[in-house]
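> Sequence and predicted structure below; questions after.
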Amino acid sequence: MSQSRWSIVLIFALFIFGSTGVNAFFNFGHHQQQQQQQQQSYEDQVLNNPCDGYLCPDTLTCVAQQKDCPCPFPKSQLKCVLPDNKFVCISKPATHNEKFRAIYDDPVKGPKAKNKGFRDCGWVSDAYKNH
């Protein structure tokens, strides 16, 4: 066999066995034992939910009333209650000031805060009233 044929055979062998080895490595050898999790669609989750109150559309949390729904990302969002008992979730204001950060991280003080220069729930309330 000529040298070029050996090169082709060697490259082909490396490709076949190399890809199998890489696949086994990245799948940790469990490529045939993969488990497929069946995730329910959003519609199925809503329709099959046993909630007997109000089902929050963003979090699928069951609460007594719509105004009791939590924000989907409470660590980074403030829940601002509007005058008509509706609410809107906004991003917490970004600040390096520890005093303001403590206020906005507080679940009671944060939604009631109205600090000049920050787009917080006070700002949302003013914007809603002037709407």
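Sure thing, it's come through. Since we're looking at a predicted model, the values are computed, not measured.

> Please count neighbours and contacts with C-alpha atoms only from this point.
Noted.

> Am I right that C89 is in contact with C71?
Yes: with contact defined as Cα atoms under 8 Å, C89 counts as touching C71 (5.9 Å).

> Check which residues of the longest helix belonging to the chain are buried.
Taking DSSP state H as the criterion, the chain has its longest helix at helix 3-26. Residues of helix 3-26 classed as buried: none (neighbour count, 16 or more other Cα atoms under 10 Å).

> what's the answer for stretch 60-79, then?
Buried, per 16+ other Cα under 10 Å, within stretch 60-79: 60-63, 66-72, 77-79.

> Let me have these in a markdown table, adding secondary structure and distance to S41 as columns.
Shown next, in a markdown table, are those (DSSP: H, G, I helix; E, B strand; the rest coil; distance: Cα to Cα, whole Å):
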| residue | secondary structure | distance to S41 |
| --- | --- | --- |
| L60 | coil | 12 |
| T61 | coil | 16 |
| C62 | strand | 18 |
| V63 | strand | 21 |
| Q66 | helix | 22 |
| K67 | helix | 25 |
| D68 | helix | 24 |
| C69 | coil | 21 |
| P70 | coil | 21 |
| C71 | coil | 21 |
| P72 | coil | 18 |
| Q77 | strand | 26 |
| L78 | strand | 28 |
| K79 | strand | 27 |
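
> Check it against this one:
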Amino acid sequence: MELLNIFFLLIGTFGMGVKAQFGFFDQMFGGGGRQQEPQDVRSDSSWYAQQYENAHCSKYLCPGTLSCVSFPHHCPCAWENVEEKVELGEGIAVCASKGGYKAGETLKKIELARKGLL
């Protein structure tokens, strides 16, 4: 009986040693099923500059969306669900937050602002 207890004690000790060994590797290499917290993006523009530099475009590369278009005023808005593109003339376009529920309301507000009425 005592021999059986010693046997189970050795098996238990061996099992704990194996668990400790692999637990060390889990911690070292990020295993163990634990999710790592997402990290904030960097505060410098080097990542964006690298993407811009590596983008291939034979026409005009839009700085806000990295889209390749024929003319600068053809650049799409980055957030088309909440922005509206307004062409101001002479090939100039801006993206502005949608002004409300009616189509064209953003353009009306920009025109009022250009006239100094808003």
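Structure received. Just so we're clear, the structure is a prediction, and the values are computed from it rather than from any experiment.

> Overlay the chains and give the TM-score.
Once superposed, chain against chain, the TM-score is 0.56 (TM-score structural alignment, normalised by the length of structure 2); 83 aligned residues with a Cα RMSD of 3.1 Å.

> re the thing from before, which residues are common contacts for C89 and C71 of structure 1?
The contact sets of C89 of structure 1 and C71 overlap at 77-79 (Cα atoms under 8 Å, 6 or more residues apart in numbering).

> can you tell me how far the aligned partner of N54 of structure 2 in structure 1 sits from L60 of structure 1?
Aligning on TM-score structural alignment places N54 of structure 2 opposite N48 in structure 1. Using Cα to Cα, to the nearest Å, we find N48 of structure 1 at a distance of 11 Å from L60 of structure 1.

> next one: K99 of structure 1
The value you get for K99 of structure 1 to L60 of structure 1, if Cα to Cα is used, is 33 Å.

> got it, and Q66 of structure 1?
Distance from Q66 of structure 1 to L60 of structure 1, by Cα to Cα: 12 Å.

> again, but for Q45 of structure 1
8 Å.

> next one: H31 of structure 1
For H31 of structure 1, the distance to L60 of structure 1 (Cα to Cα) stands at 34 Å.

> same question, K109 of structure 1
25 Å.

> Also C80 of structure 1?
In terms of Cα to Cα, C80 of structure 1 sits 19 Å off from L60 of structure 1.

> what does V9 of structure 1 give?
Distance from V9 of structure 1 to L60 of structure 1, by Cα to Cα: 58 Å.

> thinking again about what came up before, helices or strands next to the longest helix of structure 1 in the packing?
Judged by 3 or more Cα pairs under 8 Å, 6 or more residues apart in numbering; DSSP states H and E, helix 3-26 of structure 1 has no packing partners among the helices and strands.
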